[in-house]
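>>> mind folding the following:
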Amino acid sequence: MGGDSVKFSDEEEFILRIAEKMRESGGYDSRGRCFGASLAFASVLRHLGFQASLIRWKVLYDNQYADHWAVRLNQDFAIDLTSLQFEVQGEILQQIKSYPANFVSLREYPFEIFLDQFEIGRDAHCFSVKSMHSFYFAMFKYDLAQTFLEGRRAHIVALTSRFAVEYFPLMLLSLNTWAMKRKKKLLCRLRSKGQ
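Sure thing, here's the model as predicted:
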């Protein structure tokens, strides 16, 4: 399955067969779904007894996407169910080092840090803003813990700054959502008083 020059273990071949069944069917379907699709796939792997970790790239110079997600197969390969977003063929097996040049700052997260919130909001097509807040804070806590474990305390300021920059658009979205709900409620109240 993985090409002539690369040999995969029986376990990896099995995982690839599962991935083939879960791949996104078309370019439009895969748009903005990399995180949800990766979480769903990692959840299936977990139920089958495999440990899974998600890998995340920051995407530069792209008006549609801030990041991209896939599931790590091994040291060299990722399983990418939404690769149609950046590759015409949409191959699910991707060499990690061959991702586009604007995919930078690769980070890795164990699926378990997302598990509780993923179980609550299983619809991977669209997570609530509240779920996204939880996912972001889970990543930040994990990154912070890793920074302490690796003895890189000097990097905490940079880590906090990076989190603030990445979290800011979600915070704006939350404020906008709250403002729209408040506006709707006030308009309803005004209409009911006018009758």
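
>>> please make it C-alpha for all contacts and neighbour counts, starting now.
Fine.

>>> and the longest helix seen in the chain, what other elements does it pack with?
For the chain, the longest helix by residue count, based on DSSP state H, is helix 156-194. For helix 156-194, the packing partners by 3 or more Cα pairs under 8 Å, 6 or more residues apart in numbering; DSSP states H and E come out as helix 129-149.

>>> following up with a second sequence; could you model it the same way so I can compare the two?
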Amino acid sequence: MLLTPCEDADDAGVLAYASSQATEAAFGAAFLLLQPSLTHYGRTGRTGFDRTTYIYPSRLVGASTEEMQRRVGRIVRELADLRHQLRKALGIGSDPRTTPRGWRGQIVRFSEAVRSQIDVAYGLIVTEPSYSSKERYQLVVPILDLQDYEQSELDVVVEGKAWLHALFGDPTPVALAIEMIQTVYHPTDVEAAALAIVDAETAARVDHRIAELFDL
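So this is what the prediction gives:
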């Protein structure tokens, strides 16, 4: 399900994963449950689903406009609930210190398979603390070297932080690429975890930019 606007041909959007399975809901992931038999809008359209479906804003994926073939439905009455679940999944404003085993705010190195696919080595976990502690699907914001990357308006640029020096060993500024937010599967896609923890100021800036991206 598309969560961000895609108006131009070269736009990229962020989508939430949809499944008929309750697997991640059982692990505590944020979700919206749609039941097509109860969810219809008369002449204004339908959801596009033909069976009971779990929308998981706790699993996000990016896609270009050209990869989206056509619109098959939409939600109307459930939109407020979806936004609530999205905010919950992202843990915006939460304090990871309240969940000792939570991974939110931690920087990880991706597996070789992920690195070769997205050409990024590190990411910041932004999954809400409780579900992140289950080490299932993690929402991550890629960390990019500004020397090799054209900065976007929503990016959070960081320099001079102790965790940045500890991670990279040099003062090169980096960008937390908010619009590239995506999902990795902790057991196979995270090669090294807890490499560093971002500072509170950077975490707050990331939360603010993510809220802007999804208009939360």
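
>>> overlay them and tell me the TM-score.
Between these two chains, after superposing, the TM-score reads 0.31 (TM-score structural alignment, normalised by the length of structure 1); 97 aligned residues with a Cα RMSD of 5.0 Å.

>>> buried residues in the longest helix of structure 1, which are they?
Residues of helix 156-194 of structure 1 classed as buried: Phe163, Tyr167, Leu170 (neighbour count, 16 or more other Cα atoms under 10 Å).

>>> give me the angle between it and helix 129-149.
Here the directions of helix 156-194 of structure 1 and helix 129-149 differ by 170 degrees (axes from the mean of the first three to the mean of the last three Cα atoms, to 10 degrees).

>>> what segments of structure 2 are helices?
23-26, 79-90, 112-118, 129-132, 162-168, 186-189, 200-214.

>>> not counting sequence-adjacent ones, nearest residue to Val156 of structure 2?
Leaving aside its chain neighbours, Val156 of structure 2 sits nearest to Leu176 (5.0 Å; criterion: Cα to Cα, 6 or more residues apart in numbering).

>>> do the same with Gln117 of structure 1
Nearest residue to Gln117 of structure 1 in three dimensions, chain neighbours excluded: Ser131, at 6.3 Å (Cα to Cα, 6+ apart).

>>> deepest of the helices of structure 2, which one?
For these, the largest average neighbour count (mean count of other Cα atoms under 10 Å) is found in helix 129-132, namely a mean of 24.

>>> now for the residue nearest to Val156 of structure 2: which residues touch it?
Under the criterion of Cα atoms under 8 Å, 6 or more residues apart in numbering, the contact list for Leu176 of structure 2 reads Leu124, Val141, Pro142, Ile143, Leu144, Asp155, Val156, Val157, Val158, Val206.

>>> likewise Tyr136 of structure 1?
Tyr167 are the contacts of Tyr136 of structure 1 under Cα under 8 Å, 6+ apart.

>>> again, 10 Å this time
Shown in contact with Tyr136 of structure 1 (Cα atoms under 10 Å, 6 or more residues apart in numbering): Phe114, Tyr142, Phe163, Glu166, Tyr167, Leu170.

>>> and the two most separated of the residues you listed?
Taking Cα to Cα, the two most distant members of those are Tyr142 and Leu170; they sit 18.8 Å apart.

>>> which strand runs longest in structure 2?
Taking DSSP state E as the criterion, structure 2 has its longest strand at strand 53-64.

>>> may I see the buried residues of that strand?
Within strand 53-64 of structure 2, the residues scored as buried using 16+ other Cα under 10 Å are Thr53, Tyr54, Ile55, Tyr56, Pro57, Ser58, Arg59, Leu60, Val61, Gly62.

>>> tell me what angle that strand forms with helix 79-90.
Computed by the same axes, to 10 degrees, the angle separating strand 53-64 of structure 2 from helix 79-90 equals 70 degrees.

>>> which elements pack onto strand 53-64 of structure 2?
Here strand 53-64 of structure 2 touches strand 12-19, helix 23-26, strand 32-34, helix 79-90, strand 137-145, strand 182-185, going by 3 or more Cα pairs under 10 Å, 6 or more residues apart in numbering; DSSP states H and E.

>>> need those in TSV with distance to Ala200 of structure 2, can you?
Formatted as TSV, those follow (distance: least, Cα to Cα, whole Å):
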stretch	distance to Ala200 of structure 2
strand 12-19	26
helix 23-26	29
strand 32-34	30
helix 79-90	16
strand 137-145	16
strand 182-185	22
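
>>> Leu167 of structure 2: which of those is closest?
Minimum separation from Leu167 of structure 2 across these (Cα to Cα) falls at strand 137-145, 11.2 Å.

>>> okay, angle between that closest one and strand 53-64 too, please.
Here the directions of strand 137-145 of structure 2 and strand 53-64 differ by 20 degrees (the same axes, to 10 degrees).

>>> got the buried residues for strand 137-145 of structure 2?
Tyr137, Gln138, Leu139, Val140, Val141, Pro142, Ile143, Leu144.

>>> same question for stretch 34-54 of structure 1.
Judged by neighbour count using 16+ other Cα under 10 Å, the buried positions of stretch 34-54 of structure 1 are 34-45, 52-54.

>>> still on that earlier bit, now render the helices of structure 2 as JSON lines, adding distance to Leu15 of structure 2.
What follows is the helices of structure 2, written out as JSON lines (distance: least, Cα to Cα, whole Å):
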{"stretch": "helix 23-26", "distance to Leu15 of structure 2": "17"}
{"stretch": "helix 79-90", "distance to Leu15 of structure 2": "11"}
{"stretch": "helix 112-118", "distance to Leu15 of structure 2": "17"}
{"stretch": "helix 129-132", "distance to Leu15 of structure 2": "19"}
{"stretch": "helix 162-168", "distance to Leu15 of structure 2": "30"}
{"stretch": "helix 186-189", "distance to Leu15 of structure 2": "19"}
{"stretch": "helix 200-214", "distance to Leu15 of structure 2": "11"}
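
>>> nothing else from me, thank you.
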